[in-house]
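Q: following is a predicted model, sequence given first.
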Amino acid sequence: MNFDFKKLIPHAIAVVIFVVVAIAYCKPALEGQVLNAHDNIGWKGMAQQSFEKKEQLGHFPKWTNSMFGGMPTYQIALEGTHNVSFHYVSYILTLGLPKPINFFFLACLCFYLLALVLKINPWIGIMGALAYAYSTYDPVIIGAGHDTKMLAIGYAPLVVAGLLLLFQKKWWLGSAALATGLALQLGTNHLQIVYYTLLILGAITVGYFIDSFKKKEIASALKATVIAAIIGIITLGTNAIGTLTTWEYAKESMRGGVSELKETKDKNTTSGGLDKDYAFMYSVGIAETFTLLVPGIYGGSNGGNEYKTSQFADEMQKVGYAEDQALQFANGISYWGQQQPTSGPVYFGAVIMLLFLFAMFFEKGWLKWSLFAAGLFGIILAWGKNVEAINYFLFDYLPLYKKFRAPSMGLVMPQLCFVILAVVAVNNLLFGDNSTEKIKKAFKQTATATAAIVAILGILYFSFDYMSPNDVRLKENMVGAMLQQATQQGQQPTAELQQQAEQFGKGFVTAIQTDRKGLFAGDLARTVILLALALVMLWLAANKKLKPLPVMVILLLLSSFDLLSVGKRYLNDGNFVDPSDFDNAFAMTDADKMIKQDKGYYRVLNTTVDFTNESVTAYHHNSIGGYHPAKLQIYQDLIENQIGKNNMQVLNMLNTKYFIVQNPQNGQPIAQQNPGAFGPVWFVKGIKYVTNGKEEMKALDSTNLRDTAVVQTKFKSLIANEPVADSTASIQLIENKNDIINYESNAATNQFAVFSEIYYTAGWNAFIDGKKAEIVKTNYALRGLAVPAGKHKIEFRFEPKSYELGDTLNLVSSILVYLIVLGGLFMAWKTSKQA
């Protein structure tokens, strides 16, 4: 009854600001529109069959047939068997706001809570929260549909806050906060962001231990670390289904399953992880790191909204393009860095970067160096292959790191660490007990360092060539277009005409390079102005010329204007569409309608698209292709070595009954039936044994797979009797429920059946008349089974033990986390009341 509710007013104001800014930034979401995001479309295509099966069966199947010949569903859509989940707490933290408003609000709220733990003034905390939530990486990934990644980024500050509370010896509240943050972040199942968060926690822990050792308080440090470790283990169980099944699946996928076709000594190959060429594809150029301060230094993105006017667009309009189309084309080829393509730069904001720089000269103590070390380490990781000696070593030997790709994601570490340092420094400047000499010295050092950085940026501006790896192709396309037009008009391809065409193509390249240089110049000028204004505010604060409140408000407005305006280049009203327009991506074509008339069990290859990077086909059919960043390694090998070269024997064994091709007359997709497809299962006349996977794959080039199965000799012991030809033998599919598949066979002699289903050891079991039978890896990627003579019922059941164990651990751990959080909050309240 004695509680002073006035203390809540600043926090209520903060929450209102976070909601208002998020709504203003994503206003179409309140009008019922949805993000037209590539990955959202991809996920819906991947998951559609699972949702349809849930309606039929009452539960999510653990296996899907819709992509890559079949794969575990829990790599796409995950569901436990009970309703006890800590995930419900996320609705409280996001106030039930619609997507993507909830993403921005969550990131703001969690960072604000972290600021309170660090005893930051609420206004400074609001500035830091908005800076963290609207750093351009966040709107970029939201616009691309990386929902789980953004949620994991949003929860990261809460995880850090929990650990810091423990280090502050606030055992109950720290336990509650850490358990909440870790459980919710793990629940996103975006383990790469979790990994980066743990690296930050590790850096903070090392710094705290060093400081505790100096102060002879190592006992409390050990106590806090033990509590944190116990909470970490318990919360890990709240996502045990995702963690255990992913760990198991990774061993067979591109992220951990070493191909039988590759040499393990190859520099590109990492044992138990991704190939380095694939993993390091999105490495940030060392000079490109300056996008943290100047967003347009490398052209921004491929498809953002950088240009309002453009020389390239002007050139395009001269050859007949409409103004909006020309600008769209220019924005599509604006980026000229190494990450081809990219949806946008990582920009922390000029104001925030200046305040971070000030912190490096002004702040002292273990937290500063821990956060700086973590942020710098994240930048080094983001450089990827550009510092090969370091990152290839880390990739091979840093635990679990070899499972992840896109090094650029490492910049989420400095995104959090640098913003924390910025707000800590401002808070200390305005409210700390510092000497005038110390403040002025730090200000002078900051101003000098800022001038040096601006000078470096100026040198880069004049030294860059602004050439993209794609400019050569751009020029060739324009040259070809001009020559084709001239030929159609009856002109002869003379040397003079060729020269004119070359100049024509070169003009477009010169124009886009001029645009890129202009973008750099404009953003550099913008950054210099913001740096100057922020420096003025620091000077006014350092010399006591202005009171803390106006300094805080002005810095808040400057920083927010800075980031929100740049972020709008990559996430704006144009990213939203009506739900019906979003669903139009899955509208059935005439080809789809024709194929859907067939009620049998078969697969489809869509040749009108990149079949390994789209899932719209999987929305309607069992697809040979699909969209997933962690395909089974054996299937990836099949794509690279057989499907990619259209080996019809392999396509037939995959039961590819229909091809979707482009009608040459109107360009529309049409369906072509393949009468040679082998069907869901067949008996073979004999078995060809080979010594290893390389020979097995090579044998697929020339073997009649309808009559002969290819099996490695190491599986020969699983075949009790060799098949004996029987012209009357039959085997047929009775029912396929994804998790359970039933067949019936009848033969006078022993047979060997090949099933057009992907071989996966972690969970599939076979039974003949109820008795367990051994599944044989056949034709490199399929399942085979020795079937004795007579009539038999054959059943395949997908029963992964990892899922069953994970489901149990989920239940137990979720209950424990609820107890930790509720108990911790109660005890913290009780302790506070007693105090």
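A: Thanks, I have the structure now. Residues are numbered from 1 along each chain as shown.
Q: from here on, contacts and neighbour counts on C-alpha atoms
A: Noted.
Q: how far away is Ile153 from Ala107?
A: 7 Å (Cα to Cα, to the nearest Å).
Q: one more: Thr708?
A: 58 Å.
Q: repeat that for Met413.
A: 14 Å.
Q: and what of Val387?
A: Taking Cα to Cα, one finds Val387 at 31 Å from Ala107.
Q: neighbour count: these two, which is higher?
A: Ala107 (29 against 15; other Cα atoms under 10 Å).
Q: element containing the more buried one?
A: Per DSSP states H and E: Ala107 is located in helix 101-117.
Q: residues of the host helix or strand of Ala24 that come out buried?
A: For Ala24, the host element (DSSP H and E) is helix 9-25. By 16 or more other Cα atoms under 10 Å, the buried positions in helix 9-25 come out as His11, Ala14, Val15, Ile17, Phe18, Val19, Val21, Ala22, Ile23, Tyr25.
Q: take a look at this one as well, against the first:
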Amino acid sequence: MKKLSLNALLPYILCIVLFYAVTIIYFKPEFFDGKSLFQSDIVQYEGASKEANDFNKTHEEKTLWTGTMFGGMPIYLIHADYPDLALAMIDWTFKGIFFRDKNAHQLLLTLITTFFALACFGVRPWIAAIGAVAFGLSTYNLIIIEVGHMTKSWAIAYAPLVLAGMYLAFQKEKIWQGFALFTLALALELRANHLQITYYLAFIAVFYGVSELVFAFKNKTLPDFAKATALLIVGASLAVGTSAGRILTTLEYGKYSQRGPAELTPLDAEAQGTGDGLDRDYAYNWSQGKFETLTLLIPNLYGGSSNEKLSKKFETYQILQNAVQQGQLSPEEFKQYIERAPFMYWGDQPFTGAPVYAGAVVCFLFILGLLLIEDRYRYWLLAGVVMMMMISWGRNLEWFNYTMFDYFPGFNKFRSVSMALSLAVMLMVIVGILGLKNLIEVGQNQQDFNMIFKKILIAFGATGGLALLLWLVAGSLDMSSPTDEQLGGLRDAVLEDRAMMLRNDALRTFFFITLSVVAIYFFLKKKISLQITTLIIGLLITVDLWTVGKRYLSESDFSKSRRTSVHQPTPADEKILKDKDLSYRVLNLNNPFSDAQTSYFHKSLGGYIAAKLRRYQDLIERQLSKEMQMMIGDLQKGRPQFANYRIINMLNTRYIKANESENGVLRNPNAYGNAWFVSNILEVKNADEEMKALDTLRPDSVAVIDISKFQVSKKQFATVGEIKMTAYQPNRLEYEYTADNESFAVFSEIYYPEGWTATIDGQPAKFVRVNYILRGMEVPQGKHKIAFTFHSKAYETGSTITMISCVLVLLLSVGALGFTFWKGK
């Protein structure tokens, strides 16, 4: 057993302290001023999960269903607890135990995981720390913290550790440590629960595996490769087991969500896609432009973001200021424009919170690294970067992405493909830091200076030279956007400002790269020490990324009022909340299907989630949207015709929010209620006919049923009787009814094929889907009680597997850590 000295551990300890310091300084308003970020996605999450969270606090059995979003849906993708405490403890150790309730933990996590990953790749602590800061402060990582994409942030943060585990596993003498690290890292990666990032990471892992296979074949080490691969497969299986609950429930829900098979014939004959998964145009709406990818090198190449801050040096600022003086623009409008100008960005995406900027010095080191690192790592890392770029281009690279979308398993389940660039940045940092590591070794060994400096000049030309070229030609580039026609008299000024932004940042990039080349030159010439060189490169990268990052996540984005004001009920909410009936729904006419704030207080027809139930989305597109437009038109005329909004009525929509004032609330007297009896059954043969029937259906008296999936005993029923809801919990609904004859009840609850069971007087009862989306049931005559209860077999099975797997992974991790310390490595 080798003894680990404090001197050996001290650099690692100091680096961790440094990461805490960087995090605290960057998030100073959160630590010292009691402020927090608004984080739009977190606000939506809080609204979406409110009912379930409140219920779970007071009930031993946790609910897996919520009635407050889209009429009702499983809560798997919103919020669900799994028995993974063992893994959670490790997770929060990485995130910083004392940072747990702060947004800052996302930056700290990325810094720590990247640092340890690079250390596993054999990089010295202080060089690894530079790489950690480079990745942690890249603009994409910062902007997703600002908007609240926490699961994505966590998944990106754990990605380097997954690759580090693979690296160690392919080193014969460290195979067992690699097996343990890979298993733990992948378990944490999956726990982050952002499958799109994990899916893209899998491509990189495959490239790495293929590269190692080629290396093993050339070096006649195939048995070692086979052993490592076998262990990695075992580790991946264990890691998947730790998230079995999440995976099984996601697979279950996915079959019935927008990302599952389509059931209706497309309205548009030219609709794209295979019918299984997302619509192609929707999936590729956020596609990175090919040339726009150069924002990795020059942040303002495409006008920065869709919320740029304008200073007095902008021509646009001067024109807007003149408009205020002439009374053409109010001071409030002027302030809004200069603080969040939406017209500077001119790229291919609908809008963007920030350009994906890797850093000037990072881009230089990336090219240099490709020229310096050994072939065993060069090609899979480069292939990963290229692959992530190609994916991010989406519709701008049709031959690749449309083919993958139509034929490659799982590819059509994801949208906003531009996020793939985040993993490209990760790989660029790894290449750059490995290149810097090799450069230092070359400098210390006094190898051929001319050969090395030639490669430095190539990297300088490819990055600094390109930046200088763009600085020179900025004024002659076409920087117009299709939306510029809306700018009117501002257009020329905006175009000039875009060119100015490019020139300034291109020169800035050239400056940082030049300084890094000078530092490396003096190091190779033995004019400055390794320590000074490391400090200079580290400072250049930090200052570069810090200052650009502050453009998009700065102190002005923090507010003391966020936590106390964001979920305050409006006068409209307060008026509706006076109605204490068990269950009714609310329709907010202001963008309801991208709004979970209404769900915070009410059972909403709308909500916010990336994957709604497929049938509910169909209902939105083909029925609800039409009725909403009809309603808005009627309201503008001052004559709402509530009886005509048949689909809205069958969803038990008692209140309409036209605006947030008390007078903006309209009570719908024609809502059908929680349940009602119908006299006739209309039989259809498929989903298309079922949806078509809703165009003219009178749901208060007729129910339509797809007889290819469900059967009823007869087509006509008596309607003499009464049915009402007597108890409501999100996962249990109770009703009482009286009926003089056998009857057919329709419930204004969303039909979901898995988990829901029904009883009549405690005995199992059958129910069917009616009206494309609702539940229906034949009920016997007399006075009886009906109950619907939701239990998920996928959740229960997955939770058992999760618990067992987490214990195994914890034991494996502790064992590997103990073995590493015992060996003194």
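A: Nice, thanks for sending it over. Here the structure is a predicted model, which means the values were calculated and not measured.
Q: what's the TM-score once they're superposed?
A: Here the TM-score for the pair of chains, by TM-score structural alignment, normalised by the length of the second structure, is 0.93; 795 aligned residues with a Cα RMSD of 2.1 Å.
Q: give the next helix or strand downstream of the helix holding Ala107 of the first structure.
A: Taking DSSP H and E, what comes next after helix 101-117 of the first structure is helix 122-134.
Q: quick one: the residues in the second structure that that next one pairs up with.
A: Helix 122-134 of the first structure lines up with residues 125-137 of the second structure when matched by TM-score structural alignment.
Q: please apply the same query to stretch 773-787 of the first structure.
A: By TM-score structural alignment, stretch 773-787 of the first structure lines up with residues 765-779 in the second structure.
Q: check stretch 385-398 of the first structure too.
A: Going by TM-score structural alignment, stretch 385-398 of the first structure sits over residues 395-408 in the second structure.
Q: residues touching that stretch, excluding its own?
A: Here stretch 395-408 of the second structure makes contact (Cα atoms under 8 Å, 6 or more residues apart in numbering) with 273-274, 280, 284-285, 287-290, 390-391, 394, 411-412.
Q: show me which pair in those is furthest apart.
A: For these, the farthest-apart pair by Cα to Cα is Thr274 and Lys290; their separation is 25.7 Å.
Q: quick check: buried residues in stretch 787-801 of the second structure?
A: 787-792, 794-796, 798-801.
Q: among the contacts of stretch 395-408 of the second structure, name the buried ones.
A: Buried among these (16+ other Cα under 10 Å): 273, 280, 284-285, 287-290, 390-391, 394, 411-412.
Q: give me the subset of these that lies in helices.
A: Counting by DSSP state H, those place Arg280, Met390, Ile391 in helices.
Q: redo these as JSON lines? Include distance to Lys526 of the second structure.
A: Shown next, in JSON lines, are those (distance: Cα to Cα, whole Å):
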{"residue": "Arg280", "distance to Lys526 of the second structure": "56"}
{"residue": "Met390", "distance to Lys526 of the second structure": "41"}
{"residue": "Ile391", "distance to Lys526 of the second structure": "43"}
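Q: what is the nearest of those to Gln617 of the second structure?
A: Taking these together and measuring to Gln617 of the second structure by Cα to Cα, the closest member is Arg280, at 15.6 Å.
Q: what does that closest one align to in the first structure?
A: Checking TM-score structural alignment: Arg280 of the second structure goes with Lys276.
Q: measure that match to Leu400 of the first structure for me?
A: 14 Å.
Q: same deal with Asn36 of the first structure?
A: Asn36 of the first structure is 33 Å from Leu400 of the first structure, by Cα to Cα.
Q: if we can go back for a sec, list the contacts of the match of stretch 773-787 of the first structure.
A: By Cα under 8 Å, 6+ apart, stretch 765-779 of the second structure touches 615-616, 619, 687, 690-691, 694, 699, 703-706, 710-712, 742-751, 757-759.
Q: that stretch spans what distance, first to last residue?
A: OK, stretch 765-779 of the second structure end separation, Cα to Cα: 9 Å.
Q: pull out the buried residues from that stretch.
A: 765, 767-779.
Q: return the member of the residues you listed nearest to Ala360 of the second structure.
A: Closest to Ala360 of the second structure, out of all of those and judged by Cα to Cα, is Ile773, at 53.0 Å.
Q: give the contact list for the residue of the first structure positioned farthest from its centre.
A: Within the first structure, the residue lying farthest from the chain centre (Cα atoms, centre = their mean) is Ala748, at 53.3 Å. Applying Cα under 8 Å, 6+ apart, one finds that Ala748 of the first structure lies in contact with Asp726, Thr728, Ala729, Ala789, Gly790.
Q: now the strands for the stretch 51-200 of the second structure?
A: 65-66, 73-74 (DSSP state E, counting those that start in this stretch).
Q: pick the most buried one from these.
A: Highest mean neighbour count among the strands of the stretch 51-200 of the second structure (mean count of other Cα atoms under 10 Å): strand 65-66, with a mean of 27.
Q: who are the packing partners of that strand?
A: helix 40-58, strand 73-74 (3 or more Cα pairs under 8 Å, 6 or more residues apart in numbering; DSSP states H and E).
Q: check the mean deviation of the last one from the first structure.
A: Superposed on the first structure, strand 73-74 of the second structure shows a mean distance of 0.6 Å to its aligned residues (mean Cα distance after the TM-score superposition for the first structure).
Q: same deal with the longest one?
A: Between helix 40-58 of the second structure and the aligned residues of the first structure, the post-superposition mean distance stands at 1.1 Å (mean Cα distance after the TM-score superposition for the first structure).
Q: how about the helices in the stretch 101-250 of the first structure?
A: Here the stretch 101-250 of the first structure has its helices, by DSSP state H, counting those that start in this stretch, at 101-117, 122-134, 137-144, 147-167, 171-187, 191-214, 218-237, 240-250.
Q: distance of the counterpart of Leu161 of the second structure in the first structure from Tyr137 of the first structure?
A: When the first structure is aligned by TM-score structural alignment, the residue opposite Leu161 of the second structure is Leu158. The gap separating Leu158 of the first structure from Tyr137 of the first structure is 19 Å, by Cα to Cα.
Q: still on that earlier bit, could I get the buried residues of stretch 787-801 of the second structure in CSV, plus columns for distance to Met501 of the second structure and secondary structure?
A: Output for those, formatted as CSV (distance: Cα to Cα, whole Å; DSSP: H, G, I helix; E, B strand; the rest coil):
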residue, distance to Met501 of the second structure, secondary structure
Ala787, 63, strand
Phe788, 60, strand
Thr789, 59, strand
Phe790, 56, strand
His791, 56, coil
Ser792, 54, coil
Ala794, 53, helix
Tyr795, 51, helix
Glu796, 55, helix
Gly798, 52, helix
Ser799, 52, helix
Thr800, 55, helix
Ile801, 54, helix
